[in-house]
Structures are given as structure tokens and as C-alpha cells.
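> Any chance you could fold what I've pasted below:
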Amino acid sequence: MSYQFGRRDFLKGLGGMAGLSLMGAGAWRTALASQMGSSEAWQQASGTTLQFISENTPPTSAIAANLEPFKKLTGINVNITEMQLGALVQKVALDFGSGRSAYDIIYADPYQVVAPYHQGLVDLNRFIGDDSLPSIPKGVDDFIPTQLAAAGRFGNREELYTLPYDCPTMIWIYRKDLFDKYHDQMQQDLGFAPTPSADTTWEQYYQIAKWFNGDTASEVKYGTGHQAQQYDSLMCDFSNVLFAYGGDYFANGQQVGLIGTDDPGPCQLENDASMAAAEFYRKLLKIAHPGSTSWDWTGVANAFQNGEFAMMPEWHEFAGSLESSDLKGKVGYAPLPKGPARSANLWGGTGIGINANASEDVQKAAWLFLVWATSPQTQLAGLKSDVGGGTPTRQSVYDMPEVKKASHPPTDMPNMLTADTMLTAWQDDHIGLRPKIPQWNEVDTVIFTQLSKMLAGQQDAAQTMKLAKQRIDRIVGA
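Take a look at the predicted model:
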């Protein structure tokens, strides 16, 4: 069970970054040759056929639509199988357990694949240090550091099981046109500047939401909407507040989220910070659009696009579809508000790795694909794809002049309007990371089940956190 399928499938259905033109195969191949060089190293596995299993995501859609540059560069054929993440996890687990390699390249979700099955993936350091193979353009240090650790490592900072492939992250998305129109009135009524900033708190977010619930702004019915359905989306929405208040699911939460562990220890949801976060979240959802408890990420995005409310915590990749709707040019993007501890923006990215059951020759061929698929030029081409394409996971792509230009309107890369926000959201003190533990699916279910009961008025915040802790402690053996 994962938030990723519904959200990304929605984006894919809307055309992802609609209206963009895909770089032609010839131009892409020329750019790649210039960036990576053209040598016998790239042709050493010519004639090989690789099997790549992936969740149906925008980056994979873009790559699948134009594999010709990779085939020209390497002589390798790649068959791509795309599916819902839950089905992918089952197939990968069976493949690892069989000792065979039906899938050579794995889209490896950190929580559902890397944490429980990392021993089935190759440590990529084996190829990074092999002079006979092409190296990673600009090195591993070009990947956003928090993403490299969260997507690729487990248990320690030495082994690397995947390269960062995509990076959806929750941010504050709001109706900039309405915030501008009513700025002076809101500031007078509220006593603070309403425009989202690094100083805006969750309590101020609550006050802004209440203001929009009034009669002054006729354009929207409510101030805020949330993905608070009894589902993984509810855990995601709540986690932003939990981390901002200084709460967490386990001790050393950032370490557990970045590196992962088999033994996270006792759940921390009964501490004072976690309790305060739950009580605030309950209060916030009481004034939110009443449809919030029936929405996941797709539902809340649709309602926002239809003018139901003025702001929401939402995955940044929805910018592509919002900027292709009637709201084009009317939407603003910012890091989520801060709590007593910090601003926290939940990250939901994934990496791609190599099946350790594959033969040595196939593993080397798969390495060529990993290097190519995560290269700056391929990520840039994905940004321009008309069938999808994810947000870059490399600093060098954000530093490209054409990408910098696209981060401000008018733009032909609408997801890049979030670029400044994202580069802040991925910093160590802003990124929000759920626990990377083998038992995460069961823990996740406990969290959203208990929160849903709280929002329905069946139990208060203290009871909710107590019951969640008791159940989670049993799951992880604390």
C-alpha cells in the first residue's frame, strides 16, 4: 500500500507536464555523447536485453517513450514493465526469494523494497569503483545528499543500493492570486503578514484557514483542504505536523529515516511533542474542508483545482497539472509552515537498483542503464517530455541555465516553478522522513487507522497516540 501509485498515476493521466515537447532522439544522443563520452565501455554489453520493473511513474513513462538513445549508446535492449507499487513489491519479493532474476533493474521504494529486501540488491559501490565501466556523471555527490541517503542506503552509510530516481515532496500550495488580492485585509484582521514565508507557523496557517472560511473571499468556500482519507495519505499529511512539532515515530527519527534500521526501538508517539502535534492536527482538520477526510492526494488536488479552498499541503509534482489548468499563474509554492521545532516537508522519493541474482554480465549492463537513466541529460529530457518526466534528483540539473530560467513564469517546465521551494525542502533541517524499517507497511496502517478514528470523533488525541504506540511497539518488537 503506497501513496505513490494514485498520485503519480493521476499526473500521468493528465499528461504530467502537459504541452512540453520531447527532445528528439538525435539531439538527446548528441547531448549524452557530449556529457558522458563515447567509448568501448558503453558498448561492452551490446546485444544484452534487460528487464526493468517500475511503478508507473512520470520518470519511467518518459524513459519508456524514448529508449532509442540508450540503445544507440550501448546496443542494449530494455523491456520495461510498469505497474502499481503494491504489485511491484510482491513480484520483486518473489523474484528475490526464488534466487532468479526475472527483473534485472528494480524500482526500489525505500520503505517497501530497500528496507525489507536490501540484501537482494547489489551494493553499487562495486561498479562505482570499476574503471572498466562508465562512471556516474559528476559523481554521486551531484545527487541531493538527503535523497541519496534516504533512497539508497540502509543500516549504514557505506553500502549504496540505489541511485535517486524521483523525489516527490510535500509542500505548501496556495492560491497566490487570492493571497495577493486580500493581503492587506488579511494582515489587518490577522495581525501578521499572510504571505507564506520562512517565519509562518502552523498556528498562523490555522488562522489563515479560518479567515478564508469567512465571507470576505467569495472565490473559495474554505481556507484549507487535506488528504485525510483513512489511507496512507493521512499518515503523510499528519507527519508534516508531527515532525514540525518535534515529534516522531521513533527516537533519532532523522537517522532512522535517512539510513534505516531493523530495530527502531519503542515508538515515541506518546511524548509531549507528538501529543501536541496530534491535538493541533485534530483542531486544524475541524475547520478544514469537510471533504478532507474522504480525499487522498488526488482528491484534494482535484478539489483545489476546482476552487473549493485556498491552500493545502500537497506533493509538489502536482504543480505540473495545476499549471496546465485554469489556475495557471494563480498558484504559489512554499515550504510548509514551521512548528515549535522546524518546518518539515515529507519526502516520498525512490531509487533504482540492480538485482543481485542477475549474472555478473547482466549486472554490468544494468549499471550502464542506471548511469544513463539518472544522468543530468536524461533528467533534463524528462523535464521536457510530453508523457511525464519527474523532478530532477541532481543539483547540476537545477544549476542549468535553461532550468533556472524555467523556475520563473512564463515557463515550459511547470514543475520547475517549485524549484526554489524544493531545494529548501530537501535540506537536512527541512526534509521530513518516515521511518525506513522493514515493518513500515504495518506501522503505516496503524497510524492512519488511529488518526482516522480521532478525526471522526471516536477518540481524543491522547487516546489516539497511546493506542498507536501500543500497537506499533508490538509490531516492531519493542
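> CA only for contacts and neighbour counts going forward, please
Noted.
> okay, how far is it across stretch 41-55, tip to tip?
End-to-end span of stretch 41-55 (CA to CA, to the nearest Å): 29 Å.
> separation between the residue minimising distance to the centre of the chain and residue 316?
In the chain, the residue lying closest to the centroid (CA atoms, centre = their mean) is residue 168, at 2.3 Å. For residue 168, the distance to residue 316 equals 6 Å [CA to CA].
> Verify the stated contact: the residue nearest to the centre of the chain with residue 314.
No: if you go by CA atoms under 8 Å, residue 168 and residue 314 don't touch, sitting 9.7 Å apart.
> Which strands or helices does the helix or strand where residue 454 lies pack on?
According to DSSP states H and E, residue 454 maps onto helix 440-455. Helices and strands touching helix 440-455, by 3 or more CA pairs under 8 Å, 6 or more residues apart in numbering; DSSP states H and E, are helix 232-244, helix 272-287, helix 461-476.
> Can you point out the buried residues in whichever strand or helix holds residue 89?
Assigned by DSSP H and E, residue 89 falls within helix 85-98. Neighbour-count burial for helix 85-98, with 16 or more other CA atoms under 10 Å as criterion, is recorded at 85, 88-89, 92, 95-96.
> which residues touch the residue nearest to the centre of the chain?
Residue 168 makes contact with 315-317, 347-349, 391, according to CA atoms under 8 Å, 6 or more residues apart in numbering.
> The structure of the following sequence is requested for comparison with the preceding one:
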Amino acid sequence: MPAFLPARSPATRPPVGRRSLLRGAAAVGAAGLLTACGRAAGASFDAGAAPWRRYAGTTLNFISENTAPTAAIAANLAPFTKLTGIHVNIVTLELSALAQKVALDLASGNGQYDVVYADPYQVLAPYAAAFADLREFQENPDLPRLPGGFGDFVATHLDAAGRFEDKEKVLALPYDSATMIWQYRADLFEKYHDRMAADLGFDPAPSDGTTWEQYYAIARWFNEHTDEVKYGTGHQAKQHDSLMCDFSNVLWAYGGDYFDDGARVGSLGATDPGRCRLGSERAVAAAEFYQRLLKIADPGSRTWDWDGLGAAFRAGRIAMCPNFHEYAASNEAVMPGKVGYARLPKGPARAAGMYGGTGIAISGVAPKRRREAAWLFANWATAPKTQLAGLASKVGGGTPTRTSVYAERAVLRAEHRPTKLPNMLTAKAVRETWRPANIGLRPKIPMWGECDTAVYTQLSGLIAGDASPRATMRATAERIDRITARGWVA
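Here you go, the predicted model:
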């Protein structure tokens, strides 16, 4: 068995499912790296050309989830082609389909995809051994270096999206940074501020001091006292990955976590995270509050993922919601000047907002010259100049992952209305959320996909009233322990 393939205990060996097969196949593909490389075509190479032009004539393949940064890059590849002479084919897929494509490509040794959108949980953690260590290129004097180096990336992003277990290796460059924050109808909060304050006994204006209990009270107040919106709050509580994201904000705020040392397991990741801690009293308290919160939320919440929730908010159904910050651009297009953005409320332990960012990696299966050509694209795609252009793109563009971009004068101005870069209206909220004390990081473990399904399946029963918070958390912990036990050393 390859050293990087988790050992299985015979007592807990499960039937081999499609996900397990793909994971094992990818690991075997990585193990056969030396023999597999010959199957992929090389790259055009001219040793006498300038560093950015040495691979002119090469065609690279980039596989990505259909995200805003990739949409912006796909619409404006001409500057890269002009700079390098390299052509890039971009394939965009839904994330689960992407993960399967990448797994099969790595397992086959074909190296069809040179640059990979490496979701930390469905791609990077399961297949980390098959990706190139990017220090190989950054330290190569014959290749262009990253402007600002690795240190210019937001530190929490570089760990969460770029590393796995090893603090030194860099397997991906932070590429997008979707983060959950509090989005609210600032016009309604202003209109009813004094009445709410008098009725509730606290200042309802969203702030770093606002608690989840106060959020609940504000939501109920809107339910009972206004006609402009049907409900005070809405959530992405569909039986889907979005439900895990929505609940996790509350879990962390109440001091609960999925595993011991959750900060490390979420940041650097772990092959063996230990036993699940969702059965703890803090996790049960979080589940009790979440169940209570969903009872007063828009009933449509149970059918919404993040997109459905964003659409409901823009349609005027709800006064506020936790959602990913990059919906700001859509909010401002539909309700200009009416939306406010803040860090999510705090609980008894802390405030936390789910980080959903991803990096781009270079396939270790690809031949050496193709990897070097791929470095030019990864370098350019995450460069400050490219991120700034993407931020202003009319067809997409994510939020920068580099600290230097946030220091740009135009970006600083865009944090306040009027602005042509609406995602920057969320900058203060996301910067606060990205602090190590506030960032919410789900476990970065090879088997997270299965664990995620267990979490949102059990939570669906909780919000439907089919199980108590304690029973839900205990059942989820037991299911996760069975899943992770397959990877424990016997």
C-alpha cells in the first residue's frame, strides 16, 4: 500500500464505493508518477527566450469549478497569451463533477489537466500527494517569481487553501475567497432602528458586539412588526453542503467543533483527525439554538442553498441572512445602497464565518516542462494585477486573496459608496472574519466529502423536528467516527 494512502483497519473496512475507488485510484496514480509522466505530451520550450516566453506554443488545460474568478479570466485571456505565447483551454464544471474528473486524470497518469482548481476538501486533501510543491517553481531562478512571494497572500488563506499537513509545502495558490458574513437590509434597520432598540432593549445595528441571541431577537421582531419583508431571517438550510456551512457558523460561535484542535485540522489539515467531538455539550447547545433559529426563519430556507438564499434576499423576502460575501455584487445591482455587510454575530465562545476559498494547483502527473508552463499561468492568474482586473470584470471576478491588492488606492476607495467594485463593500467584514480568531474552517481531511453528507443529512432531520439536538449531534458524531476510522492506522 502506498505510504500516503491511509491504512485501513480490517475490522472497519467498508464496502468499496465510487468515492473510495476514486480516492484510491488517484493515490495509486500519484505513486506511479515516474512511469506515468511519459504518457503526457511535453511542452514547447526555448531555453534562449525570456523567462515568460520560453514555453510559447504550448497549450495548457485548466479545470475549474464555474466560479467568478474563472469567468473573469476566461473572458480576458488575451493578456496572458500575449505575455507568454501560451494558449489555455478552460473547462468549468460543478464541483463534484470536477473532483471526479481530476481523480480519474490523476489515476490514469495522463496529466490532461495541468492546472487544477483544488478545492481544499474534495480535491486537495484527498489527492495532495499528486500535486506539485510550488516552491519548486518559486525557487527556480529560470522561472518568473511570484510578485510579493507567498507572503503576499492572506496568511489564513495560504494555509487553508494552499497546504496539507506540511507547514512548509505549498500545494496551491489562493485563488478565490468566498466567506460567510451578515448581509442585511440597511434601509430597514435604519427605518426601524429606534423602535427596535426600544422594544428589544439593545442597539440592533449590526456590530462586532452583536450576539446570535440578539440576531434571533431582531429576526423575530421583523416577523412581528413589519410588512416590507415576510421574515426577519433566511438560511441556506437545504439538505446540501450549504446546510453544513450555515450550521457551522453557529457551532464554532458556541465553542463546538468537529474534532479536537479544530484550528489545526481546518487550517493545515489532517489524515487522521481523531474522534469527532460533535457530541460535546457545546455542540449540542449550538444545535439547540440553530433549531430554534430555523423555526422563526423563512420556511423557504429548507429548500435554499446559497444561490436560493441570495435570490430570496434580493427579492425582498427577508431582512437579513448569513451568506457568502461575493453576493454583494448581485445585491448592489438589484438593491443599490440598501444592503449592509457585517461580520457574523458572536456566540458564547467567539464569532466565526465559514471560509469557502480555494486555490489553484499544478498537477504532479504532468511532465516537468508542462509543470513549468503551468506555473506561468498560476503565477499570472493570481498576480495582483490580474486580481485587480478580475475585481472590475463585468462577467465575474472574485475577491482578492492578496494583501497588496487591498492596499491599492482604488480598492480602498471602493470600500465606500458610490463604488464600481461592489464586492469591496464587504471588505471590512471579510477582513475581520479572516483573522485567525474568527475564521471558520471545516475539517480539511481526505474523507470530508462523506462526513459533510453525514452532517447535512442529520441536520435536515433536526430542523424538520424528527430528532432532538442531542440525538442529532450524537448520531452525526458516531457516523463521522465510522467514516474516519477507515483511515486510522490499525
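> How close are the two chains, by TM-score?
After superposition, the two chains reach a TM-score of 0.91 (TM-score structural alignment, normalised by the length of structure 1), with 438 aligned residues with a CA RMSD of 0.9 Å.
> which of the helices and strands packed on helix 440-455 of structure 1 is buried the deepest?
helix 232-244 (a mean of 26; mean count of other CA atoms under 10 Å).
> and whichever helix or strand comes after that one, which stretch of structure 2?
Next along the chain after helix 232-244 of structure 1, taking DSSP H and E as the criterion, comes helix 253-258. Using TM-score structural alignment, helix 253-258 of structure 1 corresponds to residues 262-267 of structure 2.
> likewise stretch 97-115 of structure 1?
Taking TM-score structural alignment, stretch 97-115 of structure 1 hits residues 107-125 over in structure 2.
> And for stretch 427-438 of structure 1?
Mapped onto structure 2 using TM-score structural alignment, stretch 427-438 of structure 1 spans residues 435-446.
> Kindly report the same for stretch 43-55 of structure 1.
Counting by TM-score structural alignment, stretch 43-55 of structure 1 sits on residues 53-65 of structure 2.
> Can you tell me what sits against that stretch?
With CA under 8 Å, 6+ apart, stretch 53-65 of structure 2 has contacts from 43-48, 70, 83-95, 98, 112-117, 370, 373-374.
> For the buried ones among those, write the corresponding PyMOL selection.
Burial among those is assessed by 16+ other CA under 10 Å; the matching PyMOL selection reads:
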select buried, resi 43+45+70+84+85+86+87+88+90+91+92+95+98+112+113+114+115+116+117+370+373+374
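> Identify those among the contacts of stretch 53-65 of structure 2 that sit within helices.
Among the contacts of stretch 53-65 of structure 2, DSSP state H puts 70, 83-84, 95, 98, 370, 373-374 in helices.
> Tell me which residues touch residue 159 of structure 2, please.
Residue 159 of structure 2 makes contact with 167, 267-268, according to CA under 8 Å, 6+ apart.
> what residue of structure 1 matches up with it?
Using TM-score structural alignment, residue 159 of structure 2 pairs with residue 149 in structure 1.
> Let's have the helices and strands packed on helix 440-455 of structure 1 in a markdown table, adding distance to residue 173 of structure 1.
Converted to a markdown table, those look like this (distance: least, CA to CA, whole Å):
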| stretch | distance to residue 173 of structure 1 |
| --- | --- |
| helix 232-244 | 13 |
| helix 272-287 | 16 |
| helix 461-476 | 27 |
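> Sweet, I'm off.
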